[in-house]
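> when you get a sec, could you give me coordinates for this:
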Amino acid sequence: MLIPVINRSTHLLPAYQTAHAAGMDVRAYLPEPVTLRPLQRALIPTGLFMEIPEGYEVQVRPRSGLAYKHGIGIVNSPGTIDADYRGELKVLLVNLSDEEFVVQDGERIAQLVVARHETAVWQEAATLSETTRGAGGYGSTGVN
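Alright, predicted model coming up:
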């Protein structure tokens, strides 16, 4: 699948790091480093603008290494970039650790996953079909 992209950064385009990876690493594009204090969040630019095909989205997900080693996540994870969005891709990072973290220009800050989606149409109904689970919610399928 080809996705048109404008790269206004000085970095390479997002890329898969291994042959079977689902996500492509995307890099920060910063004029100067950004320091995230504990529990602080910041919108980090990438310099990328894209034209996602209709019927697809690009999901923005945390990088497991940043999460594990530094407690860095994404506030609205996974974030969604819709096919009709033409603005710059920015990543909403959050520091969930108890130490400051400095985001450097060119650092891999998130991964992008291209995913197909359906467009749903709601159909109002008076009843729903029965299932074994029924209305069991949070934790209802666990073993006691």
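> contacts and neighbour counts: CA atoms only from here.
Will do.
> distance from the chain centre to the helix or strand Val60 falls within, please.
For Val60, the host element (DSSP states H and E) is strand 56-61. Centroid separation between strand 56-61 and its chain, computed with C-alpha atoms, centre = their mean, to the nearest Å, is 6 Å.
> same thing with stretch 96-111?
That offset, for stretch 96-111, works out to 14 Å (C-alpha atoms, centre = their mean).
> this protein: strands as residue ranges?
5-7, 15-16, 24-27, 34-36, 41-50, 56-61, 72-74, 79-81, 88-95, 101-103, 108-116 (DSSP state E).
> ok, the residue sitting furthest away from the middle of the chain to Gly136 distance?
Centroid-distance maximum for the chain: Ala126 at 36.4 Å, with C-alpha atoms, centre = their mean. Counting by C-alpha to C-alpha, to the nearest Å, the separation of Ala126 from Gly136 is 20 Å.
> for comparison, sequence B:
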Amino acid sequence: MKIRLLYPDSTLPTYAHETDSGMDLIAHEDVLIPPGEWRLIGTGIAIELSPLTEAQIRPRSGLASKHGITVLNSPGTIDEGYQGEIKVILINHSSQPFDVTKGMRIAQMVIAPIVRPPIQVFRGELVETSRGNGGFGSTGV
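Sure, this is the predicted structure:
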């Protein structure tokens, strides 16, 4: 994967530990998020993904547990062909305003392989399973 720094003061994402699956994304701007609202936060980077991979943008557990801040469309998907600035939609679920400051670790980015199976129209019955069409809450609360 290639990472392009869009500004002279952009910060590369980093892995906090050598065995981490996600690298921390860093805010490139100061943004206030009022309670119950969300904001788009720029990171100052763009990426070039390897073929058949995607980048998933996920919340940081510390921001969620300590401040009620999470990624609104979690996980956010960055497709292989997108090369614009990586931005993160953060939402404030707390009752207090939250200040995102430039240089703050705001999300994690995980690079994952993707599968693009061929799609075939099928008009018959699907193979029966034990679950069948049981959906949300079908196994209890």
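> contact partners for the counterpart of Asn76 of the first structure in the second structure?
Aligned by TM-score structural alignment, Asn76 of the first structure pairs with Asn73 of the second structure. Residues in contact with Asn73 of the second structure (C-alpha atoms under 8 Å, 6 or more residues apart in numbering) are Ile89.
> any idea how far Phe98 of the second structure is from Asn73 of the second structure?
Noted for Asn73 of the second structure: a distance of 18 Å to Phe98 of the second structure, by C-alpha to C-alpha.
> the counterpart of Thr132 of the first structure in the second structure - how many residues pack around it?
Here Thr132 of the first structure is matched to Ser130 in the second structure, going by TM-score structural alignment. Other residues lying near Ser130 of the second structure total 6 when counted by other C-alpha atoms under 10 Å.
> show me what contacts the closest residue to Val71 of the second structure other than its chain neighbours?
Among residues not flanking Val71 of the second structure along the chain, Leu90 sits closest, at 4.6 Å (C-alpha to C-alpha, 6 or more residues apart in numbering). Leu90 of the second structure is in contact with Trp38, Arg39, Leu40, Ile41, Ile69, Thr70, Val71, Leu72, counting by C-alpha under 8 Å, 6+ apart.
> which non-adjacent residue is nearest the fifth one?
Taking C-alpha to C-alpha, 6+ apart as the measure, Ile69 of the second structure lies nearest to Asn92, with 4.8 Å between them; neighbours along the chain are not counted.
> contacting residues for that neighbour?
Ile33, Pro34, Pro35, Gly36, Glu37, Trp38, His67, Gly68, Ile69, Thr70, Phe98.
> what distance do you get for the residue positioned nearest the centre of the first structure to Met24 of the first structure?
Nearest to the mean C-alpha position of the first structure, counting by C-alpha atoms, centre = their mean, stands Val60 at 1.5 Å. Per C-alpha to C-alpha, Val60 of the first structure is found 10 Å from Met24 of the first structure.
> do the same with Ala115 of the first structure
12 Å.
> these two: which is more packed in?
Met24 (21 against 12).
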